[in-house]
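Peer 1: I would like to see how this sequence folds:
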Amino acid sequence: MNTPAPTTPAATDPFNTARPRLFRIAYRMLGVRADAEDVLQDAWLRWSRTDANALQSAEAWLVTIVTRLSIDRLRAAKAEREAYVGWWLPEPLVELDAHTPETAAELAGELSVAFMYVLERLGPEERAAFLLRQVFDYDYPEIAAQLGKTEASCRQMVHRASERVQQARTRFEVPQAVHHQLLQRFMNAAQSGDRHAIQALLSEDAQLIGDGGGRVPSFPKPLVGPFRITNLYWALFRRLGAQVVYRMAHINGEPGLLRYVDGRIESAQAFVTDGERIVAIYAVRNPDKLAGIPATLPQ
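Peer 2: The predicted structure is shown next:
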């Protein structure tokens, strides 16, 4: 849903100025583009009824509103996600051109699918406090005001969340060029059905997590090990051959792959690499989460 145009000029309207940051907060909280846009819509409606001149900081007010709306929506979504069929992964934000203004505005910072997946371990307020501090670099007095909590409580939430994230997260500092080159090799191997090349590019403890959402078949548990993951890609090639086509794209700000079957989008795949081999693959196959991606094969 598109936010209505502001009544003040776009260049000077505080909501329009803050919108990229507000979207990044809402999306990182919710992991679904439409939900994030709905939060911004609700925030805009409140903003349109507010006397901006009476606010000390329009941006602080907007961040507070978006954060609290996101917390409320995430609380409601938690029950749905507990009943979700299989593994829940965020809706991927896909850019075919990584250098567009939208990429710079929306995909900067911590946004990877792997990171978003780990954030699902946190409660709504804990997630908000962690993101505001660790990703958006707000001070604790600001976070306390935005969440309606004490500074001590916010510090405790951020500390607890940081420990949980670090325990669950595997992080490698890999230059994008290296990530891209490795993924290009994997794509070529998968596209040609080169079983040995696929397996050589996977680490010994590699895992694949798929999200079909009950709409399409997916694995109820992570697929672990290079042999099993290789067989998955190889079997698809053996069965469908040239009907399967891969395309490079940036998924949540990182190099990833779009897979098309018979010219239609079948999955968006995000990858974690240590710079030499692939250690994790996150494959989003739920059709509802692929709606924002070109449905037919880009030329």
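
Peer 1: Please count neighbours and contacts with C-alpha atoms only from this point.
Peer 2: Will do.

Peer 1: quick one: contacts for Ala128?
Peer 2: By CA atoms under 8 Å, 6 or more residues apart in numbering, the residues touching Ala128 are Met29, Thr67, Ile71.

Peer 1: Tell me, how many residues neighbour the second one?
Peer 2: As a burial measure, Thr67 scores 26 neighbours (other CA atoms under 10 Å).

Peer 1: what's the answer for the last one, then?
Peer 2: The local packing of Ile71 (other CA under 10 Å) involves 22 other residues.

Peer 1: separation between it and Asp35?
Peer 2: Separation of Ile71 from Asp35 (CA to CA, to the nearest Å): 12 Å.

Peer 1: Next, Ala177: secondary structure please.
Peer 2: helix (DSSP: H, G, I helix; E, B strand; the rest coil).

Peer 1: my guess is Arg285 meets Ala270, correct?
Peer 2: No - when contacts are counted by CA atoms under 8 Å, Arg285 is not listed as touching Ala270 (11.6 Å).

Peer 1: Would you do the same for the sequence below? I want to compare the two.
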Amino acid sequence: MTPSSPPRPAPSTVDPFTTLRPRLFGIAYRMLGVRADAEDVLQDAWLRWSRTDASTLQSAEAWLVTIVTRLSIDRLRALKAEREAYVGWWLPEPLVELDAHTPESAAELAGELSVAFLYVLERLGPEERAAFLLRQVFDYDYPEIAAQLGKTEASCRQMVHRASERVQQARTRFEVPQAVHHQLLQRFMKAAQSGDRHAIEALLSEDAQLIGDGGGVVPSFPKPLVGPFRITNLYWALFRRLGAQVVYRMALINGEPGLLRYVDGRIESAQAFVTDGERIVAIYAVRNPDKLAGIPATLPL
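Peer 2: A predicted model of the protein is given here:
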């Protein structure tokens, strides 16, 4: 009697694109800094994926990451002229979480996502940025990166090395527990909400700077605002002029504690903070209304 063969496992019904979507979005968003642009890249990638016979691929992940990376590079090149003509400082569109976790808050977006980090990445060229992200954030090996970018391993190593040096030179980084970051911002929020000028200034480092992005749509500073006195004056003057019309709310902004500011119950800015654990060293204030469209426009309860 011939023993029966073991049953074959049922083919997986889970679409690899769906499974990998958080990672693909993470790559596209870090490359482009704008949710809509990242979503457009994913839509284009999905259309290509839907026309592809997955059974002919050695690795669905490698194929999809390659497509998303190359589409992101092409789109970033196309956006170059637009960003060069941008009025004032360009900051990424913030990804904001109030209470519920969104799909974009999955593990693939947990690390190296801060507004400060993406602001520094703007110094890199498209391919250099892609190589750096694939290696330093997504931990791909150089042979994989070379295949994804269509470059040699040596070229990819050189790009990552050069990008790492430029990022390190331009970036001030502190390892601060999120709970400490959160507590510091709570104190800052309380001081700003009450117009406590001395408390605001005491929470800012001597070389603190504020970079604002109004996009030419709303007023912003043409240069970074530097020093605790000048930054304090900005928050204090707003309180003096509008008082209780200004309300702050804590939120996670690109995975880190930040503040949303509402004026007359309408969203006015999303503010990301860099802290050394004791004082605030940098504030990135996104005020361009186009970049605040994904945040509740009215004050949440």
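
Peer 1: Go through the contacts of Ala128 of the first structure and flag which are in helices.
Peer 2: Members of the contacts of Ala128 of the first structure lying in helices (criterion: DSSP state H): Met29, Thr67, Ile71.

Peer 1: Identify the residue of the second structure aligned to the second one.
Peer 2: Following sequence alignment, the counterpart assigned to Thr67 of the first structure within the second structure is Thr69.

Peer 1: which residues sit in contact with that match?
Peer 2: Neighbours of Thr69 of the second structure in contact, by CA under 8 Å, 6+ apart: Ile27, Ala28, Ala130, Gln148, Leu149.

Peer 1: TSV for those residues, including distance to Leu118 of the second structure and secondary structure?
Peer 2: Listed next are the contacts of Thr69 of the second structure as TSV, based on distance: CA to CA, whole Å; DSSP: H, G, I helix; E, B strand; the rest coil:
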residue	distance to Leu118 of the second structure	secondary structure
Ile27	12	helix
Ala28	12	helix
Ala130	12	helix
Gln148	21	helix
Leu149	21	helix
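
Peer 1: possible to save those residues as a markdown table with distance to Met189 of the second structure?
Peer 2: Below are these laid out as a markdown table (distance: CA to CA, whole Å):
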| residue | distance to Met189 of the second structure |
| --- | --- |
| Ile27 | 32 |
| Ala28 | 32 |
| Ala130 | 36 |
| Gln148 | 44 |
| Leu149 | 44 |
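
Peer 1: Tell me how far the aligned partner of Val284 of the first structure in the second structure lies from Leu292 of the second structure.
Peer 2: Under the alignment (sequence alignment), Val284 of the first structure pairs with Val286 of the second structure. Remark: distance between Val286 of the second structure and Leu292 of the second structure (CA to CA) = 8 Å.

Peer 1: same thing with Arg135 of the second structure?
Peer 2: 30 Å.

Peer 1: just to revisit the earlier point, would you confirm that the match of Val284 of the first structure contacts Ile267?
Peer 2: No - counting by CA under 8 Å, Val286 of the second structure sits too far from Ile267 to count as a contact (10.8 Å).

Peer 1: Who has more neighbours out of these two?
Peer 2: Applying other CA under 10 Å to Val286 of the second structure and Ile267 shows that Val286 carries more neighbours, namely 28 against 23.

Peer 1: residues in contact with stretch 222-237 of the first structure?
Peer 2: The contact list for stretch 222-237 of the first structure (CA under 8 Å, 6+ apart) reads 190-195, 198-199, 202-210, 244.

Peer 1: All set, thanks.
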